[in-house]
Each structure stands twice: as C-alpha cells, then as structure tokens.
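Novice: sequence and computational prediction follow.
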Amino acid sequence: MQLGLSESLSALVARRFIAAKEGGDLVFSQTHLSLITAAGIPYQLRYCPALGKKPSNLKPETTLPRPKFDPFENPSPELLIAHFPPENPSHALVLNKFPVIPNHFILSTKEWRAQTDLLEKADLEAAYECLRTWGQDDNTTTGPAPRRLFAFFNSGEDSGASQPHRHLQFLPVEAMRQPETEGWHPLIDVLTAHAQSHPGSSTFQYLPHLPFAHFALPLPKNPSADTLQSIYISLYCAAVAATEGRDPRQGPTEPALSIDGPSAISYNLAMTLSTMMIAPRRSETAKIPMDPIAAGDIVDPGVLSLNGTILAGTLMVKAEAEWDALRSNPENLSRVLRDVGFSRVDSYGNSVL
C-alpha cells in the first residue's frame, strides 16, 4: 500500500500540526517530564494538568454501536492530513486533537470499523507503510539516525481506548525524547535489544523483569500484508492464552479463535519497523497510594489511566501529587504495571510474575 503523498510524511505532518496549532484547531498541552526506573526499565513520567480538563465524554456508552460524535467519520479539514490510497481511499491520516507530544497523528479507517474488532490486513499494511515512509526523506534526518515512529493500538474497554471507530496512533520517537529523560529509549526498543525467548519457546520474545504479560515477534524487512497479519494473529493468540493462564504455545482453546470480528480480550499493540509487541490488559486503571493532604481536591486521586503508550515506556498523570508519589517511590509504578496487566505464565502454565 502506497500513501501517494506529494511530500514526505514527516514534513506533511509537521506542517499540518503547526497550522492546526496556530489556528486553534488542536489543543497542545505542555507536560512536566521526569525519568523513573521501574523493574529495571527507564520510564518517562509526564505530569499533564490538561488531563484533568480533557472532555470526559469522549468514550461513548458501551451499549451504543456508534459514538454520538465520530471524529473520524468526516474529519475536520484542519486536522485531516490525507486520505489514501489515492485511487480508492480506505484510510485517513488525522492529527490528534488533544496532543501532549508534537506531531501525534492517527490512522483511521475511512468507513466505520469497530475498535474492538481485530485488525485487518489493510490496517496493518497501512500502519507499516507509515512507519516505513516516516524516515525515508534525507531531509528528515536528525543527527546520525533517521526519524522514527512508534505505533500503538488500544482495543477493548480495559485498554485505554477513547474512541470506538478503529484507529491506530503514531508518536515520533524524536518528539518523545527530551533532555530531562536522557538515557530513555522506547520500551519496545529495549525489548528488541535485550529480548529473551519465553521458556520452552523459541518464538515469542519478552523482557524478564517487566511486571506484566507481553509477547513480541521480530518483523522482516518489507513484510507483506499476509506476513503482518500472521505475526499479529500469533501475538493475539498468545495474549488470549495469557489471560486464561495457559502456555502461549498451546494455541487457541476450542472453539478456535476467530481471526476477524470482535476481539476476545482487551489489549495494547505496539509496532516499529523491527518489532511487533502485544500486552493483554486486565484493567484500564490502577491506583497508587496517596497522602490525603497532598491529594487535595484532585478528582479520583491516585487513579492512573494507562493506554498503549506503556509499551513505549511513557505514561502520564493528571496531578502533581501523583507525579511526586511515583517519583518518590518508583515501586508504585511497578505495581501499577502489574495491576493493569496479566501475569506471565511459564511453559507449564504457571504464573512467573
């Protein structure tokens, strides 16, 4: 699938982002940033006061087949980057209306597709094409390394998804990096560099100390849509097995899992050019201990909502007191990550977390 753009994707997104920001068509929120280490892994911790002000009606009632307002059905011209492929558009690239990281953009299906359904070949192919073309232009090189994207997908009520119209999200890795978090690398990159194979399996990769079940597979160079879907379904089946406390190598239970239609679980998916990674989710939120005095008038003090950015090794909190509580005791973050996910199981189906 070719995007068919008249200029490089990174240049186009940057230009549209600046125009939308200056025109007031998106709301960019500054964050305070620090680096904490949990389970031996550096995490970016962002304090974003705007999280407490973001409209609370973005997630529709689960009984509704469609949202009352669907921002991807007819995207605002000011936020629309492009429709593609040119000859018969199936997807659109749209700027995130409430970004906290510059050039955060979204890949949505042009026609209605449910966020809770499994991804289709065309979704995965389009996502990979965005990853592939982002750093292609020599003019988008920063220092010795080309610009890169981190892609993630939230699916299911416990995944942190905020819109039911199917969409994947992209964050430029260079925009996530800041001087305050020198030494940070996206979690999926840490896994790629230091992955181990699951016990008894030479297939799925994982990080031993990460406190929630997760599975990763390498991507070949320029994979076909069939290859991308095969890898995705393998990871999905492993994630379902983890939610059932089974060995991920055993395959699906009977009846066999469908490879299309509604997902059987909530999960986060992440992808770079080299790796695809999945983590099943038990809960969207987790709570950290809070001093009642420090909590003040915070709404839901200590309750953190996490989405697929945890697979990038970054997360946000809505209040300074929560930011301070995590920075002073990083073990709280380890517990949060454990509580929103599932335990990893060994080759005999026993929990190893």
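Specialist: Cool, the structure landed.

Novice: only C-alpha atoms for contact and neighbour calcs from this point on.
Specialist: Will do.

Novice: so the residue located most distally from the centre of the chain is in which element?
Specialist: What lies farthest from the middle of the chain is Ile293; by C-alpha atoms, centre = their mean that is 33.5 Å. Per DSSP states H and E: Ile293 is located in helix 292-295.

Novice: what packs against that helix?
Specialist: helix 320-328 (3 or more C-alpha pairs under 8 Å, 6 or more residues apart in numbering; DSSP states H and E).

Novice: would you mark the buried spots in the helix it packs on?
Specialist: Glu320, Ala321, Glu322, Trp323, Ala325, Leu326, Arg327 (16 or more other C-alpha atoms under 10 Å).

Novice: ok, so of those, who is nearest Glu22?
Specialist: Glu22 lies nearest to Glu320 out of these, by C-alpha to C-alpha, at 27.8 Å.

Novice: before we move on, back to that, ok now the helix holding Ile293, how far from the chain's centre?
Specialist: 31 Å (C-alpha atoms, centre = their mean, to the nearest Å).

Novice: downstream of that helix, the next helix or strand is which one?
Specialist: With DSSP H and E, the next secondary element past helix 292-295 is strand 303-305.

Novice: which one is Leu51 nearest to, not counting chain neighbours?
Specialist: Distance criterion C-alpha to C-alpha, 6 or more residues apart in numbering; nearest residue to Leu51, sequence neighbours excluded, is Lys318 at 5.1 Å.

Novice: how about JSON lines for the buried residues of helix 320-328, with distance to Pro75 added?
Specialist: Putting the buried residues of helix 320-328 into JSON lines (distance: C-alpha to C-alpha, whole Å) gives the following:
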{"residue": "Glu320", "distance to Pro75": "34"}
{"residue": "Ala321", "distance to Pro75": "36"}
{"residue": "Glu322", "distance to Pro75": "35"}
{"residue": "Trp323", "distance to Pro75": "34"}
{"residue": "Ala325", "distance to Pro75": "39"}
{"residue": "Leu326", "distance to Pro75": "37"}
{"residue": "Arg327", "distance to Pro75": "39"}
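
Novice: here comes the other one, which I'd like you to weigh against the first:
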Amino acid sequence: MNFPTLASAITQATDHARTTGALLPLATEQISLTEGGIEFCVHWLSSLALKDAAKLFNTVDKPANSNPFLPYEQDLYVADLSPTHVALLNKFPLFEKHILMVTRIFEEQLSMLTVADFDAVARTLARLDGLVFYNGGVTGGASQPHKHLQWVPPGTFALEAILPDAGNYGRPKRLPNFDFRHAFVALDQKQGTNSAQAATYMHDVFYRACTECGIAAVEGKLPPYNLLTGRHWMLVVPRSREHWEEGAEKISMNAMSFAGSILVRRTEQIELVRKAGPMALLKAVTYPA
C-alpha cells in the first residue's frame, strides 16, 4: 500500500463512517496554555458531545467481556496494515482522521510490544507523517484491553517544538523541559530501508529506552507507560498513576497529554489545569527524574 492509497483509504473510510453514523467525533472547545516550551491544548467537551462522551467513558452498560475490536465494526474499517494488524477509525475521535492500529487476534494492552507491532508502526509512518502513540495499560490511559496503537496527523500535537536536533541516534537521553522520568531517542532513518528493517530497529530502540527508564517486563507484561514516536524520534514515559487529582477532581492523562493535548470533561476543570500548570499534571502521573 503506497502513501496515496493509505491516505485516501482514511478519507474514504471517514466519509463512509459519517454517512452511516458509525463515527461519533467528540465535539470540543479548546484553549492554549504555554509552559515549558510547549503550547498545550486543553480540550473540553461541549454540551453536544456529552451523550457521545458517555458512550466513551461510561462502561456501566457494556458487557463485562465486550471487545469492540473482535469483531471490529465494519463501518470503521480503513485498511489491512500488515498480516498482524488492521487499521480502523477511532469511533470517538478528538482529531480528524485519527486511526487505530489493532492486532487481528487478541493481545493484552500491557503485553510486550513486538517487532510485528513496530512493523505496523513503520508501515504507517512510511506512508503518513504524524504521531503514533501507545497507552500501556489502564494506568497509562488505555480505554480498551485489546492491544492497539494509534496514529494522529501532523498539527495535532505540539511536542516537536521542544525536541532537539537530530544526533546521537539510538541513544536514550533526557529532554530538559521534562522534569520527570522518561527517555527520548533520535531515530536514524538509515537503519530502515524497508518496513521489516525499520521495525527491528524501532523495536530495539524502544527496549533500550525502556531499560533507561527502569521499565522491565514481568511475565510477558510491561508496567504502565506511554510511547510516542514520529518518523525521526521516540519518547517513552513510565506511568505511576492514571489521573491527576485535586480533591474530588480527576483528570485522566494518556500519551497525548505528553504530546501537548489534555482532555477534560467539564469546563470547571480548565481553571484547575491553568492554576496547576500542564507540566505539574504530567509530573503528578509519572516518576521523579
């Protein structure tokens, strides 16, 4: 599948899913808060989105063993990415053309990422610029137990504003703007002339970054974390908690929070984010540097 084919497949799938009503975008409003060199975008759900949001956040009425990916909703199908992964539209997208890269058979979201997972990542990023991210477990912000990575297009994340120039490829280091445990790695594009080579390289870099962060597998599973990667870089962040909390207020944080996008459910929570500062929210759900 070449670049135009995947790009057009996403567009066609989006048009189709809107027509059938399968796609339920989260209508939000937003403000910007700049801190640490990142222009964070704080989204809050508009009144028109509350019904759709309930479907996303409320699991009371869902069967205990429900899995939206087995079988997946046909109206959300985008393309076959690889022998092991299929691309689906995010049913409740915050961003236009947000897709999921889902394993064809069930694997747990906290299970170790494999070369096959990174093959799907490499195939996607080779055709579409943007950001691939992964929420490792509920504590990492995952809403589904079935393994799935996610892709969002350029313009939906502000993290790249603080990333260093390329160099020291493959060597984990810290970003000065992030005062919490993490590992940033610049990716050498010469290491992957095809998706298989790129997948092996990214897989190796990922586990190098995990080691740097103190993330180690136990019985085939990794502790909670977030992964963010573009074509030229990778970021791994171990997670200590799912929510930032103040009193009775809770704000769930996922990988996109570290990319500069924070979602709150009520307008009242915006002032809490403004008062605390976005970086304080990130520090609260991670580990000390």
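Specialist: Done, it's in. The structure displayed is predicted, hence computed values, not measured ones.

Novice: so what number do they get for TM-score?
Specialist: TM-score for the superposed chains, counting by TM-score structural alignment, normalised by the length of the second structure: 0.86, backed by 278 aligned residues with a C-alpha RMSD of 2.8 Å.

Novice: and the helix holding Ile293 of the first structure, which stretch of the second structure?
Specialist: Using TM-score structural alignment, none of the residues of the second structure align to helix 292-295 of the first structure.

Novice: Gly23 of the first structure - how many residues pack around it?
Specialist: For Gly23 of the first structure, the neighbour count with other C-alpha atoms under 10 Å is 11.

Novice: try the one 4 residues further on
Specialist: The local packing count at Val27 of the first structure equals 17, with neighbours defined by other C-alpha under 10 Å.

Novice: what's the answer for the one 10 residues further on, then?
Specialist: As a burial measure, the neighbour count of Thr37 of the first structure was computed by other C-alpha under 10 Å and equals 17.

Novice: for Ala280 of the second structure, same thing?
Specialist: 14.

Novice: which position in the first structure aligns with it?
Specialist: Matched to the first structure by TM-score structural alignment, Ala280 of the second structure sits across from Arg335.

Novice: got it, and Leu110 of the second structure?
Specialist: In the first structure, Leu110 of the second structure lands on Thr116 (TM-score structural alignment).

Novice: that match contacts Asp260, doesn't it?
Specialist: No. Using C-alpha atoms under 8 Å, Thr116 of the first structure makes no contact with Asp260, being 10.5 Å away.

Novice: between these two, point out the one with more neighbours.
Specialist: The neighbour comparison of Thr116 of the first structure against Asp260 (other C-alpha under 10 Å) goes to Thr116, with 22 against 11.

Novice: any idea how far that one is from Phe153 of the first structure?
Specialist: Distance, Thr116 of the first structure to Phe153 of the first structure, using C-alpha to C-alpha, to the nearest Å: 10 Å.

Novice: distance of the equivalent of Tyr77 of the second structure over in the first structure relative to Leu207 of the first structure?
Specialist: In the first structure, the residue paired with Tyr77 of the second structure is Leu80, using TM-score structural alignment. Separation of Leu80 of the first structure from Leu207 of the first structure (C-alpha to C-alpha) stands at 37 Å.

Novice: more crowded one of those two?
Specialist: It is Leu207, of Leu80 of the first structure and Leu207, that has more neighbours when counted by other C-alpha under 10 Å, with 24 against 21.

Novice: helix, strand or coil for the most centrally placed residue in the second structure?
Specialist: By C-alpha atoms, centre = their mean, the second structure has its centre lying nearest to Phe133, at 3.0 Å. The three-state label given to Phe133 of the second structure by DSSP: H, G, I helix; E, B strand; the rest coil is strand.

Novice: map it onto the first structure.
Specialist: So, by TM-score structural alignment, Phe133 of the second structure is matched to Phe152.

Novice: its match is in contact with His167, isn't it?
Specialist: No. Contact between Phe152 of the first structure and His167 fails when scored by C-alpha under 8 Å: they sit 9.3 Å apart.

Novice: re earlier: residues in contact with the match of Tyr77 of the second structure?
Specialist: Ala92, Leu93, Val94, Leu95 (C-alpha atoms under 8 Å, 6 or more residues apart in numbering).

Novice: how close does Glu125 of the first structure get to Asp300 of the first structure?
Specialist: When Glu125 of the first structure is compared with Asp300 of the first structure (using C-alpha to C-alpha), they lie 39 Å apart.

Novice: which one of these two is surrounded by more residues?
Specialist: Glu125 (20 against 11).

Novice: skip the chain neighbours and tell me the closest residue to that one.
Specialist: Per C-alpha to C-alpha, 6+ apart, closest to Glu125 of the first structure is Ala225, 5.3 Å.
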